[in-house]
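Peer 1: Sequence and predicted structure below; questions after.
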Amino acid sequence: MNWLLILLQTGLSEAALRFGCATVSSQRLDPLVEPGKIPSSHVHQIVGGNAFNATMTGDIGEQATCTTCVYTEDFSNYWTAVLYFRHENGSYKRVPQYPNAQLGYEGRDDPTIKGGMTIYYTEKDFQSDGDDYITAFKPGFRMTVGSPTVTNLSEAQRYPGLRYTCLQDILTRGHETYALPSQPCPAGIMAIHHFMSCWDGVNLDSPDHQAHMHNVKAPGEGGFTNAAACPASHPVKVPQLAYETMWNTSAFADMWPADGSQPFVWSFMDDKGYGTHADYVFGWKGDSLQRALNSSCMFHGCGSPGMPGVLKTQPVADMNRCAVENTVTEDTEGWLSELPGQQMK
């Protein structure tokens, strides 16, 4: 389906958020899976509020003072691993990111969004907001999706919302794969992370950061489609949260291995792509997310720079200005002889 065409249609009145967030930090910290460990096992790219640190607790929305997201009331943190290119000589180079062209306000601002991701909160799909009441996440809520320990397709299919798109151009949408694309992609690779949308209504977290959530989508089912009814064990329907990251692999087109092997690898040393995963810590200020979900706004109609809406926005320059000082000081950007944290593996 052509999502850009949907965005351009008139008369839509569904409550759905779609917005960009610049990078707030990129370092080896993981306050969910490895809280307090400095450094954590592998490099992450993080967007959102500047309260991000190695031991995040409490209401993040009350702790942060700025955010890299376009919505000024969203101090949540969203993060994934980092993608690297592995050269034939054994060295590694971080793959650069570029903004999602479909956001509309990107590419027309000076400067453009610095790295980062596109974030979605949808209620049903892109056609209707459905009949279910959607409950916003609560202060202290957190979750993950996927696992770096997943190494094969059958295991990966337990997480149907984790996919890749080989971008033919910057507007490509459609065909998705569980594994990293095996051929060069003209406009790069889009990594997609959809979270589970049914909550037990009690626990803000769980030991594995996933048991308090439930997946109601089957393998092969599209992420931006209506989720089935929530089960009695996890009866509360929450927004369908998703991330999109645009990795500019085209920068390495002239370095593709002579034997044709796939040269990209996640920062935790996964060259298949099955172990892709993502983390989320809720940090919206007050009732701002619930207020947006209760409205009939759709994407830019919820608010974007130069277009007032139910949510407050900020210029791209202010998004880029917000940052977290690195706790872990090491080179994660240049040509590296080994991936940070992977020396003993």
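Peer 2: Looks like it arrived, so ask away.

Peer 1: For the rest of this, base every contact and every neighbour count on C-alpha atoms.
Peer 2: Fine.

Peer 1: if I pick Ile134, what's in contact with it?
Peer 2: Listed by Cα atoms under 8 Å, 6 or more residues apart in numbering, the contact partners of Ile134 are Glu123, Val236, Lys237, Val238, Pro239, Leu293, Asn294.

Peer 1: Comparison target, given below:
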Amino acid sequence: MYFSSAVALGLLTTAIEGTAVLRFGCSQITVERLDPLVNPGVTPSPHIHQVVGGNAFAASIASTDVSQIANCTTCSFSEDKSNYWTANMYFKARNGTYKRVPQIPNRYLDGEVGGMTVYYTSAYDNSKVTAFKPGFRMLAGYADRRTDGGVTKWNAICFRCYNAKNFGGDNAAPCSDTTVDSVELPTKACPGGMRTTVRFPTCWDGVNLDSPDHMTHVSYPESGTFETSGKCPSTHPVKLPQLMFEVIWDTSAFNDKAEWPADGSQPFVFSQGDNTGFGQHGDYVFGWEGDVLQKAMDANCFGATCSALKSQSFTDANNCAIRKTVNEDVDGWLTDIPGSMPMKEKRFAA
């Protein structure tokens, strides 16, 4: 199933029949080297992340009901105290220095400061999805991957170049339009910025809220994709909402080819030392209050408004803050990416 631009942007007043599509913005709550999922308690963690959501975010987050720990959120649904985070993107200039690429709001989400757009989508075949439970957390993507394969099989990551600014949110469908989407970083300048997406597994084993690798308790469909109503494997029979991150990177300040590498290669690199894009990944710690996410899915809520949920203005959302733990420059012209992450060539089987 393909969503038109109008549907993805929330210009329609009703959702596709039988399908919930929550689409809402979350401002940044911090940009620093912390990773309570992969590197709990490590300060600083190996590479830098941009983080949105509730103010329970810290070097470690207890495996409990996060909504009872946080008391505010940078997301436009005030009952969503979850945390969502991704690696940062940097521009590497010809002289070898680095500059963090800022995130900008999606269309019609004015007021968001940096951050990302979050989607929760119910089943396309109208079958029931089971909302995540308190204590649930997961990871999508492989930070060390530098070749095709893995989550790219499920259209889980992709990139899109924009020719005009403020053109995000135009496609909530799979990353399958090869004329505009790619699973590796674009090699051309993007005048209006670059969109990246991360889609999370949609099948759960029904028992474990986490696993040692933060992946094996969940699964992508055994065949097809979530969008094609692919069947969940018998080992992971519970169908979850599809969680998706959409980040719009404002690369427009870095389009001067005279500043690009002398060999003409693309100049962008993710903060874990990935200049391919195959290592794009996302982290998630569930923190919705009570059963409100289940109610929103069952009510087929759509866009950034939902009668089953409480909304807040970005003015209020942007007042949510945490004290920074790691003190280092992340925004100036830097001689290295924070953490001095090397360009890794580690390879995985497809």
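Peer 2: Structure received. Bear in mind the structure is a predicted one, so any value in this text is a computation, not a measurement.

Peer 1: Quantitatively, what TM-score do the chains reach?
Peer 2: Here the superposed chains carry a TM-score of 0.89, computed using TM-score structural alignment, normalised by the length of the first structure; 325 aligned residues with a Cα RMSD of 1.9 Å.

Peer 1: related to what we said a few turns ago, top of the contacts of Ile134 of the first structure by neighbour count?
Peer 2: Most neighbours among the contacts of Ile134 of the first structure, by other Cα atoms under 10 Å: Glu123, with 29 neighbours.

Peer 1: where exactly do the helices run in the stretch 1-150 of the first structure?
Peer 2: 3-8, 60-63 (DSSP state H, counting those that start in this stretch).

Peer 1: Columns distance to Asn50 of the first structure and secondary structure on top of the contacts of Ile134 of the first structure, output as TSV?
Peer 2: TSV is the format used below for the contacts of Ile134 of the first structure (distance: Cα to Cα, whole Å; DSSP: H, G, I helix; E, B strand; the rest coil):
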residue	distance to Asn50 of the first structure	secondary structure
Glu123	27	coil
Val236	29	strand
Lys237	28	strand
Val238	25	coil
Pro239	23	coil
Leu293	24	helix
Asn294	27	helix
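
Peer 1: Turn these into TSV, including distance to Val145 of the first structure.
Peer 2: Converted to TSV, the contacts of Ile134 of the first structure look like this (distance: Cα to Cα, whole Å):
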residue	distance to Val145 of the first structure
Glu123	19
Val236	18
Lys237	17
Val238	15
Pro239	15
Leu293	22
Asn294	26
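
Peer 1: Can you tell me which of those is nearest Val47 of the first structure?
Peer 2: Pro239 (18.8 Å; Cα to Cα).

Peer 1: what residue of the second structure matches up with the closest one?
Peer 2: Structural alignment (TM-score structural alignment) places Pro239 of the first structure against Pro241 in the second structure.

Peer 1: how about the nearest residue to that match, chain neighbours excluded?
Peer 2: Ser122 (4.9 Å; Cα to Cα, 6 or more residues apart in numbering).

Peer 1: do Met138 of the second structure as well
Peer 2: According to Cα to Cα, 6+ apart, the nearest residue to Met138 of the second structure is His214 (4.9 Å).

Peer 1: contacting residues around that neighbour?
Peer 2: Residues in contact with His214 of the second structure (Cα under 8 Å, 6+ apart) are Leu37, Arg137, Met138, Leu139.

Peer 1: Alignment lookup: the last one to the first structure.
Peer 2: Which is Leu139 of the second structure. The alignment partner of Leu139 of the second structure in the first structure, by TM-score structural alignment, is Thr144.

Peer 1: didn't its match look like it was pressed against His277?
Peer 2: Yes. Contact criterion Cα atoms under 8 Å: Thr144 of the first structure and His277 qualify, at 7.3 Å.

Peer 1: which residues of the first structure does stretch 93-106 of the second structure align to?
Peer 2: Against the first structure, stretch 93-106 of the second structure falls on residues 87-100 (TM-score structural alignment).

Peer 1: start to end distance for that stretch?
Peer 2: 26 Å (Cα to Cα, to the nearest Å).

Peer 1: Same question for it: list its buried residues.
Peer 2: Neighbour counts over stretch 87-100 of the first structure (16 or more other Cα atoms under 10 Å) mark His87, Tyr92, Lys93, Arg94, Val95, Pro96, Gln97, Tyr98, Pro99, Asn100 as buried.

Peer 1: Turn the residues you listed into JSON lines, including distance to Ser288 of the first structure.
Peer 2: Shown next, in JSON lines, are those (distance: Cα to Cα, whole Å):
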{"residue": "His87", "distance to Ser288 of the first structure": "45"}
{"residue": "Tyr92", "distance to Ser288 of the first structure": "41"}
{"residue": "Lys93", "distance to Ser288 of the first structure": "39"}
{"residue": "Arg94", "distance to Ser288 of the first structure": "35"}
{"residue": "Val95", "distance to Ser288 of the first structure": "34"}
{"residue": "Pro96", "distance to Ser288 of the first structure": "32"}
{"residue": "Gln97", "distance to Ser288 of the first structure": "29"}
{"residue": "Tyr98", "distance to Ser288 of the first structure": "28"}
{"residue": "Pro99", "distance to Ser288 of the first structure": "25"}
{"residue": "Asn100", "distance to Ser288 of the first structure": "24"}
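
Peer 1: which of the residues you listed sit farthest apart?
Peer 2: The widest separation within the buried residues of stretch 87-100 of the first structure (Cα to Cα) is 26.5 Å, between His87 and Asn100.

Peer 1: Now do the buried residues in stretch 116-130 of the first structure.
Peer 2: In terms of neighbour count (16+ other Cα under 10 Å), stretch 116-130 of the first structure has its buried residues at Gly116, Met117, Thr118, Ile119, Tyr120, Tyr121, Thr122, Glu123, Lys124, Asp125, Phe126, Asp129.

Peer 1: My error: substitute stretch 295-313 of the second structure in the last question.
Peer 2: 295-298, 300-306, 308-309, 311.

Peer 1: Just the residues contacting it, thanks.
Peer 2: Defining contact as Cα under 8 Å, 6+ apart, one finds that stretch 295-313 of the second structure is touched by 9-10, 14-15, 18-25, 76-79, 121-122, 128-129, 131, 241, 292.

Peer 1: Which entries within these meet the buried criterion?
Peer 2: 9-10, 15, 18-25, 76-79, 121-122, 128-129, 131, 241, 292.

Peer 1: Now check Asn319 of the second structure against the first structure: what is it aligned to?
Peer 2: Aligned counterpart of Asn319 of the second structure in the first structure: Arg321 (TM-score structural alignment).
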